[in-house]
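*Asks:* Sequence and computational prediction follow.
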Amino acid sequence: MTSLLLVEDDAVIRTSVGRALERYGYRVSTAADGLGGLEAALAGGHDLLLLDVMLPGLDGISLCRRVRESSQVPILLLSARGDGLDVVAGLEGGADDYVVKPVDLPVLVARIRSLLRRAAVAQPSPASGQAGAVLTFGELSVDTGALEVRRAGRRVELTPTELRLLLEFAAHPGIVLERATLLRTVWDYGWDGDSRVVDLCVQRLRKKIGAGRIETVRGFGYKLTTT
């Protein structure tokens, strides 16, 4: 059974969202503050983290950054409407996506399922190491079978979303991919989403694979450079 960790200080929201997710077949653990959430997250055993931004003790953005120091587990932020700066800070800190509060349960479940699909894609099958191609772009190599990324021979650790984004670029080298296209193919948005999610994930990816490897095409989107 898929295990979720919900870190939310509002007891009513924590209980109602937790019970609703259990009805969808998830096993839900909870924490009421940031420090308790950090302890539970670092203990492992969760397939996805749901972090409220405003938490006592340790806020959700700081919690996200602390988790990212040692784990690539998918992270979904729960943010109050209008907290644009918090959303940006959370995505910069390593979150994969966000859902606004009050929580729309069908949207939340859709985002959870999308993140879990990305995490599944990021896990190579036992035979994948022999089936995939190794794509090389300058000092960057992407093994599409083993799902390993190396820069100048050194392995690069990516979150499932970062890896899915890089695989999308690697499948279309030198071709400009629009933000709306990436929202559909990487984030599974069936409607217009927040393009900041794309921009900030590209920003994080650049830091890991080289700032010049993904080029911005102003007014259109991004492309992976091939040399």
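*Replies:* Sure thing, it's come through. Residues are numbered from 1 along each chain as shown.

*Asks:* hey, let's count contacts and neighbours off CA atoms from now on
*Replies:* OK.

*Asks:* and the spatially most central residue of the chain, what is it in contact with?
*Replies:* For the chain, the residue nearest the mean C-alpha position is Asp96 (2.4 Å; Cα atoms, centre = their mean). Taking Cα atoms under 8 Å, 6 or more residues apart in numbering, we find Asp96 in contact with Pro74, Ile75, Leu76, Leu115, Thr161, Val197, Cys201.

*Asks:* Now do the contacts for Pro160.
*Replies:* Contacts of Pro160 were listed using Cα under 8 Å, 6+ apart, and they are Gln72, Val73, Pro74, Arg118, Ala119, Val121, Ala122.

*Asks:* surely the last one meets Val149?
*Replies:* I take that to be Ala122. No: applying Cα atoms under 8 Å, one finds Ala122 not in contact with Val149, separated by 11.3 Å.

*Asks:* what's the distance between Ala133 and Glu139?
*Replies:* Distance of Ala133 to Glu139, computed by Cα to Cα, to the nearest Å: 16 Å.

*Asks:* so Leu165 sits in a helix?
*Replies:* Yes: under DSSP: H, G, I helix; E, B strand; the rest coil, Leu165 falls within a helix.

*Asks:* So which residues of the chain form helices?
*Replies:* 11-23, 34-43, 60-68, 84-92, 105-121, 128-131, 160-171, 179-185, 195-209 (DSSP state H).

*Asks:* which strands and helices sit next to the longest one?
*Replies:* When you say that, I think you mean helix 105-121. Applying 3 or more Cα pairs under 8 Å, 6 or more residues apart in numbering; DSSP states H and E, one finds that helix 105-121 makes contact with helix 11-23, strand 97-101, helix 160-171.

*Asks:* In CSV: the ones you listed, plus distance to Ile209.
*Replies:* What follows is those, written out as CSV (distance: least, Cα to Cα, whole Å):
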stretch, distance to Ile209
helix 11-23, 36
strand 97-101, 21
helix 160-171, 10
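
*Asks:* adding another structure so you can compare the two:
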Amino acid sequence: MDPAAKLLVVDDEDRIRRLLRMYLERENYQIDEAEDGEKALDMALNNDYDLIILDLMLPGMDGVEVCTQLRKHKATPVIMLTAKGEEANRVQGFEAGTDDYVIKPFSPREVVYRVKALLRRSVHSNVFTSEGNNSHTIVFPDLMIEHDAHRVIVGGQEVNLTPKEYELLYYLAQAPDKVFSREELLKDVWHYDFFGDLRTVDTHIKRLREKLNKYSSRAADMITTVWGIGYKLEVPKE
């Protein structure tokens, strides 16, 4: 992990921004701050941040809208800060493209852990190297995953995925035609024993299909819903 990774911390409470800055700077991260959504979006679009910590409830433009607008242009990893009673808003956040969330009140050490984990998954290319499989390129009809380059090619065009969308696709692609339950995907892709809401998987699958479908409906249709169980990547029969 790059010790000089540049982060944007967005929260309307000065004490929270100061607290996060203190803990993150101890890890040698470079920290910028924003106190509202409009400023955060402007900074995010005009700088190349490695990760953004984004409060959900902001004055003016809220965190969901910031993430929605950001995702039209960039795939910067986003960790959203949410209050305990904001479950519906958290789902909206995932639909907008959030990669992870932390519930307030939070432990600063937990935030640091989440930041490190997401940066590792975003930067390094050996996240899901399966035992006995040395291939770093996976090729299907209309879909190619170049894992060393962390790149997805669909219909001959490179697709801009968020780190979590990439991990989910790569995980499914490593075991084509195998059905994974939502619980399995939460555990193995999100790396927590229980992440809280199974709709997290559904919203990411939806976004992934939409992005693939822009270049190839055949590639998008490979991500198949197995009703009552979960999802699989189904290889077309030639």
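*Replies:* That came through, no problem. The shown structure was predicted, so the numbers you read here are calculated from the model rather than taken from an experiment.

*Asks:* With both chains overlaid, what TM-score comes out?
*Replies:* The TM-score (TM-score structural alignment, normalised by the length of the first structure) is 0.88; 218 aligned residues with a Cα RMSD of 1.9 Å.

*Asks:* that older thread, tell me which residue of the second structure lines up with the residue nearest to the centre of the first structure.
*Replies:* Aligned against the second structure by TM-score structural alignment, Asp96 of the first structure finds its counterpart in Asp99.

*Asks:* burial count for Met1 of the first structure?
*Replies:* 7 (other Cα atoms under 10 Å).

*Asks:* repeat for the one 4 residues further on
*Replies:* Close neighbours of Leu5 of the first structure, defined as other Cα under 10 Å, add up to 23.

*Asks:* Quick one: map it onto the second structure.
*Replies:* Counting by TM-score structural alignment, the partner of Leu5 of the first structure is Leu8.

*Asks:* looking at it, that match is touching Glu33, isn't it?
*Replies:* Yes: with contact defined as Cα under 8 Å, Leu8 of the second structure counts as touching Glu33 (5.6 Å).

*Asks:* Which neighbours do these two have in common?
*Replies:* By Cα under 8 Å, 6+ apart, the residues touching both Leu8 of the second structure and Glu33 are Ala40.

*Asks:* before we move on, back to that, in contact with the match of Leu5 of the first structure, which residues are there?
*Replies:* So Leu8 of the second structure contacts Ile31, Asp32, Glu33, Ala34, Ala40, Ala44, Tyr49, Leu51, Ile52, Ile53 (Cα under 8 Å, 6+ apart).

*Asks:* let's go with 7 Å and repeat that
*Replies:* Ile31, Asp32, Glu33, Tyr49, Leu51, Ile52, Ile53 (Cα atoms under 7 Å, 6 or more residues apart in numbering).

*Asks:* got it, and Val67 of the first structure?
*Replies:* Here Val67 of the first structure is in contact with Leu42 (Cα under 7 Å, 6+ apart).

*Asks:* Tyr192 of the second structure now?
*Replies:* Tyr192 of the second structure neighbours (Cα under 7 Å, 6+ apart): Leu186.

*Asks:* and it, how far is that from Val102 of the second structure?
*Replies:* In terms of Cα to Cα, Tyr192 of the second structure sits 13 Å off from Val102 of the second structure.

*Asks:* what's the answer for Arg182 of the second structure, then?
*Replies:* 20 Å.

*Asks:* For the closest residue to Gly93 of the second structure other than its chain neighbours, which residues are in contact?
*Replies:* Closest residue to Gly93 of the second structure apart from its sequence neighbours, by Cα to Cα, 6 or more residues apart in numbering: Val64 at 5.1 Å. Going by Cα under 7 Å, 6+ apart, Val64 of the second structure touches Leu56, Gln92, Gly93, Ala96.

*Asks:* any idea how far the nearest residue to Arg218 of the second structure once chain neighbours are set aside lies from Val102 of the second structure?
*Replies:* Spatial nearest neighbour of Arg218 of the second structure, excluding adjacent residues (Cα to Cα, 6+ apart): Asp142 at 7.0 Å. Using Cα to Cα, Asp142 of the second structure is found at 36 Å from Val102 of the second structure.

*Asks:* List just the one of the helices and strands packed on helix 105-121 of the first structure that sits closest to Leu85 of the first structure.
*Replies:* Among these, strand 97-101 comes nearest to Leu85 of the first structure, with 12.6 Å by Cα to Cα.

*Asks:* Looking for the alignment partner of Asn89 of the second structure in the first structure.
*Replies:* Superposed on the first structure with TM-score structural alignment, Asn89 of the second structure falls opposite Asp86.

*Asks:* So what's the residue count around that match?
*Replies:* 17.

*Asks:* What residues does the aligned residue in the second structure for Cys64 of the first structure make contact with?
*Replies:* In the second structure, the residue paired with Cys64 of the first structure is Cys67, using TM-score structural alignment. By Cα under 7 Å, 6+ apart, Cys67 of the second structure lies in contact with Ala96, Gly97, Thr98.
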